[in-house]
Each structure stands twice: as structure tokens, then as C-alpha cells.
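Asks: just a sequence and a predicted model for now, questions to come.
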Amino acid sequence: MTRTHSDTGAVSHENEGKTPRKAALSGWIGSVLEYYDFTLYSQAAALVFPVVFFPTGDPTVALISSLATYAVGYVARPIGAIVLGNWGDKHGRKNVLVIAMLLMGLSTLAVGFLPTYDQIGLWAPLILVFLRLIQGFAVAGELGGASAMIVEHAPAGRRGFFASFGLQGTQAGSIIATAVFIPLTAVLTDEAFIEWGWRIPFMLSAVVVLAGFLIRKHVEEPPAYTRSLAVQQAQNRQAPIVELFKNNGWTVFRAILMTLANVAGVTTLVFGTSFATQEAYGVAMPASTFLWVPLIANVAAVIVIPVFGMLSDKIGRRTLMIVGSFGSGLVAIGYLTAIQSGNLVLTIVLAILMMGVLFQMWNATFATFFQELFPTQTRVTGFAVSQNVGLMIVAFLPSIFTFVAPPGSDNVPLVVGGLTLAIATVSALATLLTPETRGKDIETHD
């Protein structure tokens, strides 16, 4: 076993200075881009794409098709997780992060220039699917590589706090995306927004890509990784993906189940948006009004994430993740009921509780927890495969929710909210069956 910087040990010279902060900033920027794209696509899939790329006579079919295209991007994520995870473990965290950011940003930008169904027919949704697949492939290596770099650079006893900034970036990305959409929907007519206004947020992704690329050029590889790489080369180890499933297959399975906690996000941001704004459901909240709901919830999340990250360093990761996943699922029925009743104030309050507070207990903590579950030599691969297989499953839930509770059906809040709670409970139970990692030695090569 190689000596490490444990949570209880002294801070080494290598972890002093600006490097941990620079690594955290790099992770923050990457997460901003990832979830800027995530929120743009989820909102556009609910508000715009059914009309622009999937025009049919049946609004339910158009909506399901649009949300399924959103989910298709997650099909590529397990492939990207294997390819980019292996790359990050064999060739460096910094290397894979630059590749992921460029692929992700350029494909997001291309969506903004894509012709509509009326202009090029069936090619429009086909190209949209192709671009979404590239996005999914690229995104798969982002958070795994970024959080590995942050955790491995972090000072002793502060891994949870520093890694939480990567997750704070996910909420900041959502805020920026929503903040761009709100004035467009408020200022432009519905016709102008559908015709060209929705493209502007996708085009602006180029700014984030450039900023992230410049920052990541100057981040050094973590010392823990460089030492691990030397051991791997000396021992001629197997490929990271082979070694991962050989030694940590059960851990991967549990981490996939834990990732299902993200059902809270798709219920709030994707299905909730469709339920509130699509006329077929009969609620018909104005899109410009409902966009404030995720924005306010994400502002609350940005505030509390570092607090929960710091708290996880003091009391451990598991408790926060269990309470966060189960609690957010529990609020889902009330949240959807508030939407159905048209009560905007109650909808905002429950969105803040569900997504802005309870889910963030899980979200602020899981990256550190997952990174600590895997050894250095398979850390990016283990994280990426676990997270992205779980997210692939979660991504199809909005379409499933729409199928089991289509427009015109009774008890939409009870059906979809009940499913959300059941899935969140699975996540909580998987966490309960996983040992606590706070204080764990993260630099082992056994």
C-alpha cells in the first residue's frame, strides 16, 4: 500500500497553495457546461422540440418523441463512460476533461444551428439524435474526471467540501440556462421564440467552452494519480474497465442504484415542466412563468451545496445521501399536486424543498462518496460507469411517466409522484447497504 493523504492526516506540501482551488474551479466550469446543456435540452424538449422537430397530429406522441430524444443522449453515456473513463485512468484526468469539454460544447453549439423538420424533413430529428449521442458520449467523462481531480488534489479532511463545488456547478449551469430562457420567452412572441429565439441559449455555450478550456490547460495532474500510474506501469495491470468489474463489480451495482436518486431532477425539471406548460395536460401555466420554478430552486441549491459538502466531512456521506434521496422522493406527490392545482406559490415552495434542499443533500455528497468507493487506478472508470448507467435509466423516466400518465388521465400527481418515491427509496436502500467512506484511504494500489 502506498502512503496517502488521509482525511485525518496532515496536509502535504503538494496539496497546499492554489492547486486544490484551481482543480475545484476547473470542475465547477465543466459542470456548468454539462448542466447548462442538460437544462437547455430538458427545457427545449418540453417547450420547443415537440413543435420544431416532431410535429404530429397527436400532442402526446410528439411530446413522448421529444422526451425520448432527450433520453437517447444517455444511451451513449455508458459507452462514453467506458471509453473516457479508461482514458482518464490511463492517460490522465486533465487529458480526458479537455476532450470531454470540447466534444460536449461543440455538439451543444451545433444544436443551435440545426434546421427544423419543416426545412429538411426527417433529417432534422435524425441529426438531433446524432448530436445528442455525441453529447451523451462526451458528458460521460466530465464529472467523473473532474471530481477525481478535485478529490485527489483536496486537502486532508476537506474532500467533501472541495468536491461539492463541482456539483454546485451543475446547479449554476441550470441557473444560467434558465436565466437565458426567461427573458427570451418574456420578450419574444411565441412565434418568434419557436422560430429562432430558442437557438440563442445553445449558441452561447461556446463562451463556456472557451473559458473552461483555458482554465483546464493550467491544472496539474493530482499527485495521487501520478503515483498510481507509476505503480500500474510497473505491475503491468489490466485495463481499468476489466480491473473495475473484477474487483469492484458489486460496488458498481450499488452505485448505479444510488444514482437513481436523480429521479427527483427529471420529475421536477423535465416531466414537471411538461405537466405544467403543455396544453394537453390542462394546467397550461405560461412557460415564461413556470421557468422561474427551477431557477429559484437552483439558486437555493447553489447556496446549500457547499454547506452539505462541508457537513459530509464532519458527519459522513451516507446519512446525507439517504435523507436526501428518500426525502426528495417523498415531496414529489405534493409538488405535482401543486402544479395540477395551478398554485404557483406552493409549486415554488415545494420545488425549493425537493430540488433546492433535500436532493442537494444527496447531490452535494455523492461525487465524493463515489470517488472514495473506488481505488485510484480505476476511480474515473468506476465513477463514470456507475453514474452514467444510472443516469441512462433515469433519463427514460420522463417518457415512461408520460406513457403511464398521459394527458387526460386521472391522478397524474399520484401515479408519477408515487413512482418517483419508489425509485428514490431504491436509491436510499442501496446507500444504506454501502459502507461509510469518510476518512478512507483513497490512494491504494492493491
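Replies: Perfect, I can see it now. Bear in mind that the values here come from a model prediction, so they are computed numbers and not experimental data.

Asks: going by C-alpha atoms from here, please, whenever you check contacts or count neighbours.
Replies: Will do.

Asks: please name the nearest non-neighbouring residue to Ala172.
Replies: Val32 (5.9 Å; Cα to Cα, 6 or more residues apart in numbering).

Asks: for the one you found, give me its contacts.
Replies: Contacts for Val32 (Cα atoms under 8 Å, 6 or more residues apart in numbering) come out as Gly169, Thr170, Gln171, Ala172, Gly173, Ser174, Val208.

Asks: and these, which two are the farthest apart?
Replies: Distance extremes for these: the farthest pair is Gln171 and Val208 at 14.6 Å, using Cα to Cα.

Asks: of the two, which one has the most company?
Replies: A count of neighbours by other Cα atoms under 10 Å puts Gln171 above the other of Gln171 and Val208, at 31 against 18.

Asks: if I look at the more buried one, how far off is Thr277?
Replies: 22 Å (Cα to Cα, to the nearest Å).

Asks: can you check Val180 too?
Replies: Applying Cα to Cα to Val180 and Thr277 gives a distance of 18 Å.

Asks: before we move on, what about His153?
Replies: His153 is 44 Å from Thr277, by Cα to Cα.

Asks: which one's the longest helix in this protein?
Replies: helix 59-91 (DSSP state H).

Asks: what is that one packed up against?
Replies: helix 19-47, helix 49-52, helix 93-111, helix 123-139, helix 142-153, helix 240-259, helix 379-395, helix 397-404 (3 or more Cα pairs under 8 Å, 6 or more residues apart in numbering; DSSP states H and E).

Asks: now the angle from the fourth one to helix 379-395?
Replies: So the one you mean is helix 123-139. Helix 123-139 and helix 379-395 are oriented at 140 degrees to each other (axes from the mean of the first three to the mean of the last three Cα atoms, to 10 degrees).

Asks: helices or strands up against helix 123-139?
Replies: Counting by 3+ Cα pairs under 8 Å, 6+ apart, helix 123-139 packs on helix 59-91, helix 93-111, helix 117-120.

Asks: A further structure is provided below for comparison with the first:
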Amino acid sequence: MHAALKTGAPGAGTRTDRKALRRVVGASAVGTTLEWYDHFIYGSAAALVFPKLFFPESDPATATMLSLITYAVAFVTRPLGAAIFGHFGDKHGRKNVLILTLVLMGTATGLIGVVPTYGSIGILAPLLLVVLRFVQGIGLGGEWGGAALMVGEFSNDGKRGLLGSLVQIASPVGLLLANAVFSIVTFLVSEEAFFAWGWRVPFLLSTVLVLVGLWIRRQVQESPLFEEEAAADEVGKAPLLEVVTCHWKRVLLAIGSRVGSDVTFYVFNVFILVYGTTQLGLPRQTLLTAVLFGAASQAVSIPMWGHLCDRIGRRPVLGIGAVGAMTWGFAFFPLLGSGVDALVFVAPAVGNFFIAAMWGPLAAYVPELFPTRVRYTGAGLGFQSAGVFGGALAPIITAALVTKYDTWVPVSVYLAALLVVLISCVAIARETAATDLREIGR
């Protein structure tokens, strides 16, 4: 345990510094909200819409599996995006790269909203879906690392965990927006109209968020720590090569520290839609409402855990979240199976409270593993590579487990196993809450 950190952070606490910090936190949060909104509307559509419209020739179980595989594509391409944009972010600065990632992922999401279905163009429809999901993943891969480290490189007074958690709130806010839009559309139009055109509305609305995000990000200053590195001619010459040769252990720790929370998030917020509709026969509207309760729980809890990780450290908070989620994983499915609305709503709400403990500290914890000269590349690569082993494989593994065993128990065991990995990596990692970012790697 330790007191709130006292770090030699960039600003001196002047009004100008505080204004710049507010801008960078706001810009990072808005851009990352768009990232997660794009991600979650695709996840919802992959569970509820795409099997019928893009894979109609397959039986329902196979169609769902194929649809979820397209969902996994972005997870596989995210590390590539992290490597590409991390390279430019570490060599040429964070600000312009973050503007580019915002445009790329927003454009891809908007185009998904106008892709013709299988009934119109046949096999070309799912192929276009995969291509756009690929592009979306590239943009998403470069987004989080830059947004998270910008907040840390601007913040001071021992509040990196709290301020970083405000970026992490973008995840449940994006989930809230995504599911709220889907809920509104499903409420306002008939099921026939929803499958005909209503499902496209959430994707097309992404273009509005892009314009808002661009307006905000154009006003943000460059990272002061990057400017110090550039002025001293200490900018990384080959950031990716340096990361994989000199900091690969830190990348592995970042991957292991996140992969369990990634799978937990998928199970409690996306798989609930698949399992609830196909195995339990619960109404789609009930499940979407339950996910909204979960997102609200997470959004409220994240800053609490972010503040706490400044007080007691990143590692204890991450461990608390992992143990809690591991335990709740065995209560989650019985609550859904009860069919009682109140219990169905409680299941993701409590689950997301524990996810918040594993999620809130990550925007501070992962960038703090790497020195400034390669922080964009290292943080992005570690964070996004975890998605390959977590979010990308989770839809395939969970669907296969339920199909083979016809019970939820193997899913909870799978979840617990990955949370053990998280706990192990966090135990190995060095506590960084009280560390000056300038001193990391020196």
C-alpha cells in the first residue's frame, strides 16, 4: 500500500496546464467512445442480425459461428494497427496519428451500414463485411494506445489512474450508446423493418460521432513528454523493433494482464445475447436492457477503481477484479436461466462491477510498463494483442463449448482459467503507480 503517487509529471499546475489536460482527457475519451461504439454495434449485429442476413444458407448454429468469426477479424488486425500507428506515434507525435485512426475506423463503420446483404449480392456480401471489419480493426488498433498514453503524459499530482480511468469509461459509454441505439430502433420499427433496414442505423450514426471527435481532437496539444524526447533527439528510431527485442517481456505481461478481462467482458456483455436468445429463448429486448444495466454499472464503477488504484496501486485493484469476476462467472448463467427479468438484469450489472476493477487501471498500468520513446507502440501492441487471445477467440470458443456440452459450465471454467493468467501476470509485474513516467526504462 502507498499514498497517492507524487510523480514528476509534465504540468506545473497552471491554468493553461489544467486546460490542456482537460482537453486531452476529453479528446481521448470521445475518440475512444467512438472506438467502442463501433466495436459493440458490430458485436450486437453479429449476434442478432448478420447470421440471418449474411449467412442465410447455413443452419442457425453455423450461421452464428460464421458471423462471430467476422466479429473476431478486427481483434486479429488490431495488433497490426497498433504496430503501424504506434510506429508513427512514437516517431512523429501522438496527436495527428490519433486524428487519422479516428477517421479510419469511423469511415469503415459507416460503410458497414451500407453493405448489401447476401440476398442482394450473394457471397460478396460477407466478403465485404470481412474487408471492412479488417479496416475497422486497423484503426481500432492504433486508437487506444495513443489515447491512453496521452492522458498519462499530460497528467500530474498522482492522478494518472483516475484520469486514465476516464478514458476507460469510453468502453461502457460506447456499449450504452450502441445498445441504446439498437434498443430504440427495435422498439420503433417492426422486426421485418429491423432486418430490412433498421440494423443499419447504428452504423450510419457513427459518422456523426466521427465529426464530433475530429472537432475536439484538432484542439489538443502534442504530448509534452514526446516533445521533450524530440527536443533531446531521443525519439525511437525503430520503435517496433525496439519493443520486440528489448521490451518483449513487458508486452507479454501486458497481454496476460488484460486477456482475462477481455474474455470476461465478452461473456458478460456480448455472449449474453447469443446464449440468451439461442439457448434460453429470452426476448432480445430483455437482453439488450440487461446489457445496458451492465454498462451503466461499469461506467459508474470505473472511476472509483481508477481512484483506488492511485491510492493502493494498480496490481491490488486488478487482482480484486479478477477474483470477483471468477467467482461471479459461476453465478452469472444460473441467474440468466431463471428467466426472471430482475435477476437477468443483476447478472451483467454485478459482473461489470468486477470488470471495471480490471478495466479502470489499464489506461495507466499498460502505458506505465514502457519508456516514452516506445510507449505508443509497446502499450498498443500489448493491449491489442491480448484481444487476439481474448476477444477474437472468445466468441468461437464459447460457442463451441456450449454446442458440444450443451451447458454453460465449461464457459465459466474457461473464464476462470484466463483470470488465473491475469492474476499471475499482475503478481509478476512491477507496481508502477508511484513511478515518474520519465524514469521508466532508464
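Replies: Looks like it arrived, so ask away. What you are looking at is a predicted structure, and each value in this text was computed from that prediction instead of being measured.

Asks: if we can go back for a sec, in helices, which of the contacts of Val32 of the first structure fall?
Replies: Gly169, Thr170, Gln171, Ala172, Gly173, Ser174, Val208.

Asks: out of those, which end up buried?
Replies: Gly169, Thr170, Gln171, Ala172, Gly173, Ser174, Val208 (16 or more other Cα atoms under 10 Å).

Asks: relative to Ile64 of the first structure, which of these is nearest.
Replies: Closest to Ile64 of the first structure, out of all of those and judged by Cα to Cα, is Ser174, at 22.6 Å.

Asks: how about the helices of the stretch 151-300 of the first structure, start to end?
Replies: For the stretch 151-300 of the first structure, the helices defined by DSSP state H, counting those that start in this stretch cover 159-187, 190-192, 199-203, 205-216, 223-235, 240-259, 263-265, 272-277, 287-290, 292-315.

Asks: so which of those comes closest to Asn95 of the first structure?
Replies: helix 205-216 (9.1 Å).

Asks: which one of His153 and Thr277 of the first structure has more residues nearby?
Replies: Neighbours were counted for His153 of the first structure and for Thr277 using other Cα under 10 Å; His153 has more, 28 against 23.

Asks: distance of Glu228 of the second structure from Leu128 of the second structure?
Replies: 44 Å.

Asks: which residue, neighbours along the chain excluded, lies closest to Gly112 of the first structure?
Replies: Leaving aside its sequence neighbours, Gly112 of the first structure sits nearest to Arg199 (Cα to Cα, 6+ apart; 4.5 Å).

Asks: correction: the previous question concerned Gly161 of the second structure.
Replies: Gly306 is the one closest to Gly161 of the second structure (Cα to Cα, 6+ apart), at 4.8 Å.

Asks: swap in Trp305 of the second structure?
Replies: Trp305 of the second structure's closest residue in space is Ala357 (Cα to Cα, 6+ apart), at 5.4 Å.

Asks: how many residues are close by that neighbour?
Replies: Quick note: Ala357 of the second structure (other Cα under 10 Å) scores 31 neighbours.

Asks: now swap in Val52 of the first structure and tell me
Replies: Around Val52 of the first structure there are 21 residues (other Cα under 10 Å).

Asks: again, but for Leu102 of the second structure
Replies: 26.

Asks: test my guess that it contacts Ser28.
Replies: No: the criterion here is Cα atoms under 8 Å, and Leu102 of the second structure misses it with Ser28 at 10.5 Å.

Asks: which residue lies farthest from the center of the first structure?
Replies: Centroid-distance maximum for the first structure: Ala234 at 35.7 Å, with Cα atoms, centre = their mean.

Asks: can you tell me how far it sits from Pro222 of the first structure?
Replies: For Ala234 of the first structure, the distance to Pro222 of the first structure - Cα to Cα - is 19 Å.

Asks: repeat that for Ile200 of the first structure.
Replies: Applying Cα to Cα, the value for Ile200 of the first structure to Pro222 of the first structure is 37 Å.

Asks: which of those two has more neighbours?
Replies: Using other Cα under 10 Å, the more surrounded residue of Ile200 of the first structure and Pro222 is Pro222, with 24 against 16.

Asks: from Ala177 of the first structure, how far out is that one?
Replies: Pro222 of the first structure is 31 Å from Ala177 of the first structure, by Cα to Cα.

Asks: now swap in Arg237 of the first structure and tell me
Replies: 43 Å.

Asks: for Gln340 of the first structure, same thing?
Replies: With Cα to Cα as the criterion, Gln340 of the first structure and Ala177 of the first structure are 25 Å apart.

Asks: neighbour count winner among those two?
Replies: More neighbours surround Ala177 than the other of Gln340 of the first structure and Ala177, with 26 against 22 (other Cα under 10 Å).

Asks: sort out which residues of the longest helix of the first structure are buried, please.
Replies: 59-90.

Asks: average offset between that helix and the second structure?
Replies: On superposition with the second structure, the mean distance recorded for helix 59-91 of the first structure (mean Cα distance after the TM-score superposition for the first structure) is 0.7 Å.

Asks: and that helix, which stretch of the second structure?
Replies: Mapped onto the second structure using TM-score structural alignment, helix 59-91 of the first structure spans residues 60-92.

Asks: stretch 329-347 of the first structure now?
Replies: Counting by TM-score structural alignment, stretch 329-347 of the first structure pairs with residues 326-344 of the second structure.

Asks: tell me which residues in that stretch are buried?
Replies: Met326, Trp328, Gly329, Phe330, Phe332, Phe333, Leu335, Leu336, Gly337, Gly339, Leu343, Val344.

Asks: ok, of those, which one's closest to Val402 of the second structure?
Replies: For these, the nearest to Val402 of the second structure is Phe333 (11.9 Å; Cα to Cα).

Asks: and the closest one, what does it touch?
Replies: When contacts are counted by Cα under 8 Å, 6+ apart, Phe333 of the second structure touches Ala347, Trp408.

Asks: mean deviation, the helix or strand hosting it versus the first structure?
Replies: For Phe333 of the second structure, the element it lies in under DSSP states H and E is helix 314-337. Once fitted to the first structure, helix 314-337 of the second structure is off its aligned match by 1.5 Å on average (mean Cα distance after the TM-score superposition for the first structure).
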